[in-house]
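K.L.:
just coords:
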């Protein structure tokens, strides 16, 4: 599994190098490389490296149960979706992932489709692979994440209407939900 993690890290480093190269081209006044090129190249190289690793160690992977293969496929697929989305969000002006700058329509449509279609596929794989213990952890984490949204959101909105708080930031609430969800999930899964 260490080699798989190393492949993922090398792929992410290559993506960062490509983003730096693209940024240097923009600063030098040259045209930027197409937005879709970096994710396509990096994902293709990462999948090729992972494919070579799996082919070399095929006997070990054949011993995995169908459930374990589906589980790891859903995690890998989700990681690829996150990496491609992060790379697409790095294109253009602003602070990258944390930027609220306008996106081009093509990038916005691509990210939206990637999020919806990718999430449906990853969740379908994940839910076919989990057992009752993990399903319980998932449900508890989902409920905690829901609570992490319904408590602060209306309070923040009311305080904003009274000019006591900044405007409601959907991504800040989304981040809070993800952090609470992950913490509760990990607690129930590994305690």
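P.N.:
Yep, that arrived. Keep in mind that this is a model prediction, so the values were computed, not measured. Numbering: from 1, shown residues only.
K.L.:
make it CA atoms for all contacts and neighbour counts henceforth
P.N.:
Will do.
K.L.:
Secondary structure element for the residue most central in space within the chain, which one?
P.N.:
In the chain, the residue lying closest to the centroid (CA atoms, centre = their mean) is residue 82, at 2.6 Å. Residue 82 belongs to helix 66-90 when assigned by DSSP states H and E.
K.L.:
The structure to be compared is supplied as follows:
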């Protein structure tokens, strides 16, 4: 089993470190998306006013806050001396970095004049073909990173991952069949596959983190 003490920082638990880094990256990417989306919408509308200033100030504050969280989370971070643990750490960092880049591309890739400029939170909003091509081309790299993670993660990490995976599978089963039955009974709108996908990912991640750091 690899030694997880190598990734601890002074006075900071691994859970707090992970929360700071992941939360900071998400906040920073969201802030950049807000700036890009609002700029495109404002350019399309041909006007920048005091509301624009408020939006940019809030987004800048979020960006600074997210950057501070990431910097705080990686302070005094040192790679392990163990080759296997070092590769594990690099794979995790590489996966987070790739996810942040792809998230930023998705936010920035909405064509001018589309509804995405006004509603950056809509996951059905169109993106440019070039951005879509880059994201699709990155999937083999993401698959390789996942493969290397499975080869380098220790037994405790694998057990936490499997625990979250089981919760995710149950979430998919009950959410998909429950939503489908409710839709056929006229109680809910037509099932949204992507919404169920994100529900699975969120439950999986929570289960993984809880089992990993409890």
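P.N.:
Done, it's in. What you are looking at is a predicted structure, and each value in this text was computed from that prediction instead of being measured.
K.L.:
one step back: which strands or helices does the helix holding residue 82 of the first structure pack on?
P.N.:
Counting by 3 or more CA pairs under 8 Å, 6 or more residues apart in numbering; DSSP states H and E, the packing neighbours recorded for helix 66-90 of the first structure are helix 2-27, helix 37-56, helix 105-129.
K.L.:
Throw these into TSV and include distance to residue 155 of the first structure and mean neighbour count, thanks.
P.N.:
Output for those, formatted as TSV (distance: least, CA to CA, whole Å; neighbours: other CA atoms under 10 Å):
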stretch	distance to residue 155 of the first structure	mean neighbour count
helix 2-27	38	15
helix 37-56	39	16
helix 105-129	28	15
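K.L.:
Which of the ones you listed sits closest to residue 78 of the first structure?
P.N.:
Among these, helix 105-129 comes nearest to residue 78 of the first structure, with 6.1 Å by CA to CA.
K.L.:
residues in contact with the closest one?
P.N.:
By CA atoms under 8 Å, 6 or more residues apart in numbering, the residues outside helix 105-129 of the first structure that reach it are 35, 66-68, 70-71, 73-75, 77-78, 81, 85, 88.
K.L.:
Measure how far it is from the centre of its chain, please.
P.N.:
Computed by CA atoms, centre = their mean, to the nearest Å, the chain-centroid distance of helix 105-129 of the first structure equals 10 Å.
K.L.:
Residue 149 of the first structure -> the second structure?
P.N.:
By TM-score structural alignment, residue 149 of the first structure lines up with residue 172 in the second structure.
K.L.:
Report the angle between the helix holding residue 82 of the first structure and helix 37-56.
P.N.:
Per axes from the mean of the first three to the mean of the last three CA atoms, to 10 degrees, the angle that helix 66-90 of the first structure makes with helix 37-56 is 160 degrees.
K.L.:
Could you pull out the buried residues of helix 66-90 of the first structure?
P.N.:
For helix 66-90 of the first structure, burial by neighbour count (16 or more other CA atoms under 10 Å) applies to 67, 69-71, 73-75, 77-78, 80-81, 83-90.
K.L.:
returning to what we had before: and the helices and strands packed on helix 66-90 of the first structure as TSV, adding distance to residue 187 of the first structure?
P.N.:
As requested, these are exported to TSV (distance: least, CA to CA, whole Å):
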stretch	distance to residue 187 of the first structure
helix 2-27	23
helix 37-56	30
helix 105-129	19
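K.L.:
of those, which approaches residue 191 of the first structure most closely?
P.N.:
helix 105-129 (20.4 Å).
K.L.:
Check which element follows that closest one along the chain.
P.N.:
The C-terminal neighbour of helix 105-129 of the first structure among helices and strands, as given by DSSP H and E, is helix 132-150.
K.L.:
what's in contact with whichever helix or strand comes after that following helix?
P.N.:
Heading C-terminal from helix 132-150 of the first structure, the first helix or strand you meet, by DSSP H and E, is helix 152-161. Outside helix 152-161 of the first structure, the residues that touch it by CA under 8 Å, 6+ apart are 165, 166, 167, 168, 173.
K.L.:
ok, so of the residues you listed, who is nearest residue 24 of the first structure?
P.N.:
Within the contacts of helix 152-161 of the first structure, the smallest distance to residue 24 of the first structure is 33.7 Å, found for residue 173 (CA to CA).
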